[in-house]
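In: The sequence and its predicted three-dimensional model are supplied below.
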Amino acid sequence: MTQQPFSRPGAFDLSSLRRPTPSANDAGGPGSGGADGSVGSAYSIEVTEQNFQGVLEASMTAPVVLVFHSPTRSPESTTYAAHVTSVVDQFDGRFLTGVIDVDAVPQIAQAMQIPQVPLLLILLDGRPASQPIPGLLSGEELDTLFQTIGQQLTAQGVTGRHQPRTAPPAEGAESGVDPRYAPAQDALEAGDINRAVEEYQKLVDGNPADVEAAAGLAMAKVLQRTQDADLNAARVAAAEAPDDVDAQTMVADLDMLGGHVEDAFNRLIALVARTAGDDRARAREHLIGLFAAVGNDDPRVLRGRQNLASALF
């Protein structure tokens, strides 16, 4: 198998594809299950018109592997799609599989100019990041492909992971405070923010799929960044420098602490919309961290993700 170069931006423009607004029962983003298209895997989603925008947005955190298949025209392609999903699951969130039945959603395949099934297409930052990969690859070829992409991403400084679509409770966990989080919670109660960050970081390093630890770490970092901040001075600085990423993210953090969650999101979404390059990337990354602190199932986060996608595309 010839390795495809992995690049950031993509090879094709998806701007012509209609992006429907997710319905109340179809959030479309990673981290939810069942109604949003879960196909029985921690890191896969059945792609529909309704959740396609969420799949695009998910690729801004880590790559999404789209696998196109047709159960009527090519039954082996459907078997292959399940095989790709199984291989991707072994990478613990480094990738998310988006399974696309071209018979059920032909408009997506047409918009993306998919010539045949089976076919793989890898998205990053909402765009294809490699040439399409047609045909049936063996398990060994798939493993090599995803390992190579993972190494290239790491070399580029891209280390994000998808949250699992289903998070089973920890073995032996009971109602009340999970003992895994006790050291971090104790540090927060003692006012030792730096130690709380360290404790949450240990949990995330040990299990990147731990959604609660990731959320705790994100919020602890907000507390850490704002320990010595002066709200009035921060607002003055942000007003005087509307495109200064540091000034704007500081006010967004302070808004979060004050309970003005949507204000924080909207400030950074507007910053993403009017900046470019490294500044845009920093603003987007900071916003995604705030999303994690609030929780992916929160309706304010779902709206924020939609608005972020609109700002980017």
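Out: Cool, the structure landed. Residues are numbered from 1 along each chain as shown.
In: Only C-alpha atoms from now on, for both contacts and neighbour counts.
Out: OK.
In: Mind giving me the packing neighbours of the host helix or strand of Asp246?
Out: Element membership for Asp246 (DSSP states H and E) is helix 245-257. Secondary-structure packing of helix 245-257 (3 or more C-alpha pairs under 8 Å, 6 or more residues apart in numbering; DSSP states H and E): helix 211-225, helix 231-240, helix 261-274, helix 277-294.
In: structure B:
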Amino acid sequence: MTNSTFNRPGAVDLSALAQQPAPSGRRGTRNSWVMEVDESTLEATIRRSLQHPVVLELTSSRVPGTDRLAADLAGLANAAEGRWLLARVDCDAHPQIAAALQIQAVPTVVGLLAGQAVPLFQGILPHDDIAAVIDQLLQAALANGIAGRAEPIAVPDDPATAPVRDARYTEADEAVARGDFAAAEEAFDALLRANPADSEARLGKVQAGLWARAGQVDAAGVEARLAADPTDAGAVLDAADLAMVQGRAAEAFALIIGLIRTTVGDDREPLRRRLLDLFETLDPADPALVKARRDLATALF
């Protein structure tokens, strides 16, 4: 993302946030709990293990059988739907990670809990044996109070089966690709004015608007504003936007709903509208969204 407005002092660098889980459930994507790790994302991956278990797969395509191991681990991770996250390291491309973790042979699979490495196994195991080892890791996580769920990662559908993108969205899509989310929002808005029933343009406008707003937010400033006045609606909305683009949807929803609970009359409406916009960026079946809808109904009535 090269838009210069993302590089001003104090602003959130969305080029870094692109490594974080993005709001999922968009058309043309599917949810996954498998991510690739390199030197720039290893530390953040380790930090994730403070909330939920992470399984670190250190592998090499030069070793026979690793494709089967990778498929088994990915299948188990996606079937668990967030109970743990699979983080994959290509040791051929990133030998520094293997050296730092003192890996003697690949493939090696390591568990991460509360920032600590837990050796799981080396070599290639049968599917059922892998599942049993990971079950032990999950039991250890629960025993240590680590019971969070990993946010899903939106990954593109297979291009061979994905639907062809309508040419009407080209201008907006190109703006998104170059990181100009304000221009993308305007382009999607123009499509909506021409056809208010265009659900694809509506979703695109909401998502682009979210990233455009977040790109202008001073994260430290928002924290200070909330500390000074937790009922500052602007600060709450800014904080919620940041949480959303960083993959913390449940936190974003809780911030806004918490303020709605203490707000009356017309002051509630901007909060409610923003919350509904953020709802649109997630899959309707997402657990964070399902809970937030219930919480909103309670807060309003």
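Out: Done, it's in. Being a predicted model, the structure only gives us computed values, none of them experimental.
In: Superpose the two chains and report the TM-score.
Out: Scored against TM-score structural alignment, normalised by the length of the second structure, the superposed chains reach a TM-score of 0.46; 167 aligned residues with a C-alpha RMSD of 3.9 Å.
In: ok, back up a step: make TSV out of the helices and strands packed on helix 245-257 of the first structure and add mean neighbour count and distance to Ala58 of the first structure.
Out: As requested, those are exported to TSV (neighbours: other C-alpha atoms under 10 Å; distance: least, C-alpha to C-alpha, whole Å):
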stretch	mean neighbour count	distance to Ala58 of the first structure
helix 211-225	21	15
helix 231-240	15	29
helix 261-274	20	16
helix 277-294	19	10
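In: Distance to Met250 of the first structure for these - can I get that in JSON lines?
Out: Converted to JSON lines, these look like this (distance: least, C-alpha to C-alpha, whole Å):
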{"stretch": "helix 211-225", "distance to Met250 of the first structure": "8"}
{"stretch": "helix 231-240", "distance to Met250 of the first structure": "7"}
{"stretch": "helix 261-274", "distance to Met250 of the first structure": "10"}
{"stretch": "helix 277-294", "distance to Met250 of the first structure": "10"}
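In: Thr148 of the first structure is nearest to which of those?
Out: helix 277-294 (23.7 Å; C-alpha to C-alpha).
In: Would you mind listing the residues in contact with Val294 of the first structure?
Out: Ala215, Met219, Val301 (C-alpha atoms under 8 Å, 6 or more residues apart in numbering).
In: Show me the strands in the first structure, by range?
Out: 44-46, 64-69, 96-101, 119-124, 127-128, 133-134 (DSSP state E).
In: Okay, angle between the third one and strand 119-124 too, please.
Out: This points to strand 96-101 of the first structure. 140 degrees (axes from the mean of the first three to the mean of the last three C-alpha atoms, to 10 degrees).
In: Packing partners of strand 96-101 of the first structure?
Out: Against strand 96-101 of the first structure (3+ C-alpha pairs under 8 Å, 6+ apart) you get strand 44-46, strand 64-69, helix 75-89.
In: Next, format these as JSON lines and append mean neighbour count.
Out: Below are those laid out as JSON lines (neighbours: other C-alpha atoms under 10 Å):
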{"stretch": "strand 44-46", "mean neighbour count": "26"}
{"stretch": "strand 64-69", "mean neighbour count": "27"}
{"stretch": "helix 75-89", "mean neighbour count": "20"}
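In: Redo those as TSV? Include distance to Glu140 of the first structure.
Out: Shown next, in TSV, are these (distance: least, C-alpha to C-alpha, whole Å):
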stretch	distance to Glu140 of the first structure
strand 44-46	20
strand 64-69	17
helix 75-89	9
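In: Ok, which of the ones you listed comes nearest Ala238 of the first structure?
Out: strand 64-69 (34.9 Å).
In: Buried ones in the helix holding Asp246 of the first structure, by neighbour count?
Out: Val245, Asp246, Ala247, Gln248, Thr249, Met250, Val251, Ala252, Asp253, Leu254, Asp255, Met256 (16 or more other C-alpha atoms under 10 Å).
In: Among the contacts of Val294 of the first structure, which one sits closest to Arg282 of the first structure?
Out: Using C-alpha to C-alpha, the contacts of Val294 of the first structure come closest to Arg282 of the first structure at Met219, 17.5 Å.
In: Quick check: chain neighbours aside, which residue is closest to that closest one?
Out: The shortest distance from Met219 of the first structure to any non-neighbouring residue, by C-alpha to C-alpha, 6 or more residues apart in numbering, is to Ala293 (4.9 Å).
In: mind listing what the residue nearest to Asp189 of the second structure when sequence neighbours are not counted touches?
Out: Nearest residue to Asp189 of the second structure, sequence neighbours excluded (C-alpha to C-alpha, 6+ apart): Lys205, at 6.2 Å. Residues near Lys205 of the second structure by C-alpha under 8 Å, 6+ apart: Ala184, Glu185, Glu186, Phe188, Asp189.
In: where's Lys205 of the second structure, which helix or strand?
Out: helix 199-214.
In: Show me which residues of that helix are buried.
Out: 201-212, 214.
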